[in-house]
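Student: below: sequence and its predicted model.
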Amino acid sequence: MKTIGWMSGLIGVVLISQSVMALPTTEAVQPSSIAGRWQGTFNDKYPMSFLFSPEGKLVMVFGMNGAEPTVLAGTTVNYKVDATTKPMHLDITIPDAKEPVLTIADLPDPQTLQIQMSDTNPGKPRPTKFTDQTKMQKVSDRAIEPLDAAKFTQAAQSSEAEGRIVMQALAQSALFSTVESGKFPTTLEELGLPTNNTANYRYQLQTQPKQITIIARPKKANLKSYISVVVTGTERKIDFATTTVCQSIRPSLFAPPLPRLGSPFAPNDSRAVCGIGSEAVKF
C-alpha cells in the first residue's frame, strides 16, 4: 500500500514499534466535535476509518491488502485537538517518535471531517492550509455502527445482500470495539444488531480467549452463508487486532470453515485465507 506522511508512519511505526492497544493518554483532552467514528479513503483509493474518543484516544483502522482490502487491522494512538483555532490544530502522538505529528483539521459540516495528511511527519512544522482532499464521513458517535431500523430494513429487503452487509458492519464494529476497549464484545447486541434472528439469517457470536467468531447461517437454501473472525495477538511484544469476512462460494445452509488471518507484520502474509468452499469479502 502506497502511503505518504504520517500515514506511512502509522503503518510502519505503530504496527511495528511497540504495543499500543489501550495506550493511556498522557494529557487531559477536552471533548471536541471530531469525537466519533469516521470513514473515508486515503488518496481517493485506500479505505481507512478513525475513531476519536473524547478522552484523547484515536483508534485507526486500515485495509491491509490494497485498495479493495479483505483484511482490516486496527491499533490506537493518542491525539490532542485545539478547536479554538481555525482550522483546528490536531496533534497525533506516534510511538517511538520524539515529537508529535502536527496537522490541521476542519469540519465543513457536522458529518464531514477534513484532515491534512500529506507532508506531515513528526517534528515537521504544522501546515497552514489544506493541500489534499482527504475527507471522512461520520459513521457513528461511538465505536459501534448501529444497524438502525432503516439500514437493517434495507439490508433485509435484499435477501442476497443482507448477510454480506450485516456481517461487514458487525466485523468492523467488533474490531473497533476490541481495539478501543482492549476486550472482546460478548453479545451481538453490543455490536448494534437489534436481533439475531431475521427472515433470512440466524446470527451467532462465539468468544474464545484470542478471537471472536461471528456467523450468519441462512434460513433459505438459495442464500450464501458467512463467517467472520476478529483476532488479537502479540508479536514482537506488540498487541494488534485484525478482522476478515468469508462467504460460501455457493449457497449453503452451513457456515464456512474458520478463516486464517495472516500477520499484519508480514506484508506478504497480510491477507485472509478462507476455508475450502469459501472466499473473502471485500470491505
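Tutor: Yes, it's here.

Student: please count neighbours and contacts with C-alpha atoms only from this point.
Tutor: Noted.

Student: ok, Val61 - contacts?
Tutor: 48-50, 72-75, 176 (Cα atoms under 8 Å, 6 or more residues apart in numbering).

Student: any figure for the gap between it and Arg260?
Tutor: 19 Å (Cα to Cα, to the nearest Å).

Student: next: Thr131.
Tutor: For Thr131, the distance to Arg260 - Cα to Cα - is 40 Å.

Student: quick one, which of the two is more surrounded?
Tutor: For Thr131 and Arg260, the more surrounded residue by other Cα atoms under 10 Å is Arg260, and the numbers stand at 15 against 12.

Student: which residues sit in contact with the closest residue to the more buried one other than its chain neighbours?
Tutor: The spatial neighbour of Arg260 that comes closest, neighbours along the chain excluded (Cα to Cα, 6 or more residues apart in numbering), is Val273 at 5.1 Å. Val273 sits next to 259-262, 280 when contact means Cα under 8 Å, 6+ apart.

Student: just flag the most distant two among these.
Tutor: Gly262 and Ala280 (13.2 Å; Cα to Cα).

Student: which of the two has more neighbours?
Tutor: Ala280 (23 against 16).

Student: confirm that Met48 sits in a strand.
Tutor: Yes: Met48 forms part of a strand when assessed by DSSP: H, G, I helix; E, B strand; the rest coil.

Student: please compare the first structure with the one that follows:
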Amino acid sequence: MTPIVLNFNQLKTASKFLAYNLLLVLPLTLETTVLAQRAIPPKPSISQTANSEADIIIKKLVGEWKNKNASGPDVNFFFTDDGKMFLMMVVSDQAVAYPLKYHVDATQNPMYMDIKLPDNPKPVLTIFDFIADGEMRMQIEGTNPGQPRPKNFSQDVSVFKQVSNSATLPKNLQIIDPDDANKSQPESLQMITLMNRSQQAYFLANGKFAKTLEDLQIGIKSESEDYLYRIIPQGKGNQSIVHTATAKKPDLKSYTGIVFTIKVKGKPSLDAAICETIKPTSKPPAIPKIPTKASQLVKCPSGSILLP
C-alpha cells in the first residue's frame, strides 16, 4: 500500500488538539490498516431517564463535524452515541480516521468533554457548546493530555459545522489501528519508530528538531539492557535529524532512523525512514541518503535495508 504523507498544515491543526500523543501513533508517513466499513447501530435506550440532558447532547453530537475555518486543513470529527470519536482527515486523496473515545458532562456551562487517547491514561480535558443550529464550538488551542481544563473559550476557538447526523462512518474510510505499529516489533525498532514520530511532532510544535532525548520528553533512556540510543543533529539547518539504536549484544541488529523535510506537490512536508542492518552488528547503519523528490525513497547505506 502506498504510504500516506501528511503535510504541515494538517498536522499543525491535529497537534494543537492532541499534542504528541496522536502524532506518535499517526506518523506523517504511515501504512494504514484498512478495517471493513460498517454501520454503527444506535444503542438501546439507557435505563436511566431517556430524555436526560446528557442523552440529548450526545444525540446532537452523533455524526460528522467539519472545521469551518476555510483557510485551515480538512480535519473533521465523527461522533457515535456509544462514546466513540474519530479524527478524520483526507490526505493524498484518501480518507483516513483515527479512533478515540469521549465522555461529556452536560451539567456544566460550558459543557465538558473528556477525550481519551490510546495508551495514555490522562485524557484531553476541554469545553464545548452549540452556538447555532448545526454548529458547535470546541476549545482546541492549548489543550493537552494531563493539563487542566480551560475555563473559557479563547478568541481562536474552533468552530465546527455538522455535515451529517448519520451513525454510519463514510464509505472507503481507512481506519488507523493504533496498536498495529507496535505488533511484533523488537524493542529497538519500537524505540527508533517512537523517536522518529516524536521528532515530527516536536518539529511541528517548535519549528526545529530536538537535539536530545530529554528535549523529546518521551521517556526513552539513552541505554537499555540491549541497546544504546542516540540523537545525532545534522548541521546548523533544520532539514533532518538522525536517531540510532546500537546493539550491545552480538546477536542483535542495529538501526538508524531519519526524519527530514521535503516538498510534496510544492508543499513542505515531513517524512521519516528506518534502516536496519542486514546482519547482527554493534555498528548502526551510516546516515541514509534522503531523497530530493517525494517520489523517491530514502537510500540506506551498504549493509543495511530500508524498512517498509
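Tutor: Nice, I can see it. Computed from a prediction, not measured in an experiment: that's the story for all the values here.

Student: work out the TM-score between the chains.
Tutor: The TM-score (TM-score structural alignment, normalised by the length of structure 1) is 0.55; 207 aligned residues with a Cα RMSD of 4.7 Å.

Student: so what sits against both of Gly262 and Ala280 of structure 1?
Tutor: 272-273.

Student: list the buried ones in stretch 75-85 of structure 1?
Tutor: By neighbour count on 16 or more other Cα atoms under 10 Å, the buried set for stretch 75-85 of structure 1 is 75-83.

Student: revised request: answer the last question for stretch 242-260 of structure 2.
Tutor: Result for stretch 242-260 of structure 2 [16+ other Cα under 10 Å]: buried residues 242-248, 252-260.

Student: any idea how far that stretch is from the chain center?
Tutor: A distance of 24 Å separates the centroid of the chain from that of stretch 242-260 of structure 2, by Cα atoms, centre = their mean, to the nearest Å.

Student: what range does it cover in structure 1?
Tutor: Counting by TM-score structural alignment, stretch 242-260 of structure 2 pairs with residues 213-231 of structure 1.

Student: what residues does the nearest residue to Val245 of structure 1 once chain neighbours are set aside make contact with?
Tutor: Among residues not flanking Val245 of structure 1 along the chain, Ser228 sits closest, at 4.3 Å (Cα to Cα, 6+ apart). Each residue near Ser228 of structure 1 by Cα under 8 Å, 6+ apart is listed here: 167, 171, 213-215, 243-246, 258-259.

Student: please tell me how far Ser228 of structure 1 sits from Lys80 of structure 1.
Tutor: Ser228 of structure 1 is 34 Å from Lys80 of structure 1, by Cα to Cα.

Student: which helix runs longest in structure 1?
Tutor: Among the segments of structure 1 that qualify as a helix by DSSP state H, the longest is helix 159-181.

Student: what helices or strands is it leaning on?
Tutor: strand 57-63, strand 71-82, helix 149-157, strand 211-218, strand 226-235, strand 238-248 (3 or more Cα pairs under 8 Å, 6 or more residues apart in numbering; DSSP states H and E).

Student: closest to Ala22 of structure 1 out of those?
Tutor: That would be strand 71-82 among these, by Cα to Cα, at 6.7 Å.

Student: now the element after the closest one, going C-ward?
Tutor: strand 88-93 (DSSP states H and E).

Student: what's that following strand in contact with?
Tutor: So strand 88-93 of structure 1 is contacted by 77-83, 99-106 (Cα under 8 Å, 6+ apart).

Student: of all these, which two lie farthest apart?
Tutor: Top of the distance list for the contacts of strand 88-93 of structure 1 (Cα to Cα): Glu99 and Asp106, 22.4 Å.

Student: between these two, which one's more packed in?
Tutor: Per other Cα under 10 Å, whichever of Glu99 of structure 1 and Asp106 has more neighbours is Asp106, with 22 against 15.

Student: list the contacts of the residue mapped onto that one from structure 2.
Tutor: Taking TM-score structural alignment for the superposition, Asp106 of structure 1 sits opposite Phe79 in structure 2. Applying Cα under 8 Å, 6+ apart, we find Phe79 of structure 2 in contact with 61-64, 85-86, 167.

Student: what is the burial count for the nearest residue to Lys138 of structure 1 once chain neighbours are set aside?
Tutor: Of all residues beyond its chain neighbours, the one nearest Lys138 of structure 1 is Trp38 (4.4 Å), with distances taken as Cα to Cα, 6+ apart. Residues lying near Trp38 of structure 1 (other Cα under 10 Å) number 24.

Student: could you do the one 10 residues further on as well?
Tutor: Number of residues near Met48 of structure 1 (other Cα under 10 Å) recorded here: 18.

Student: what's near enough to touch it?
Tutor: Contacts of Met48 of structure 1 (Cα under 8 Å, 6+ apart): 39-42, 60-63.
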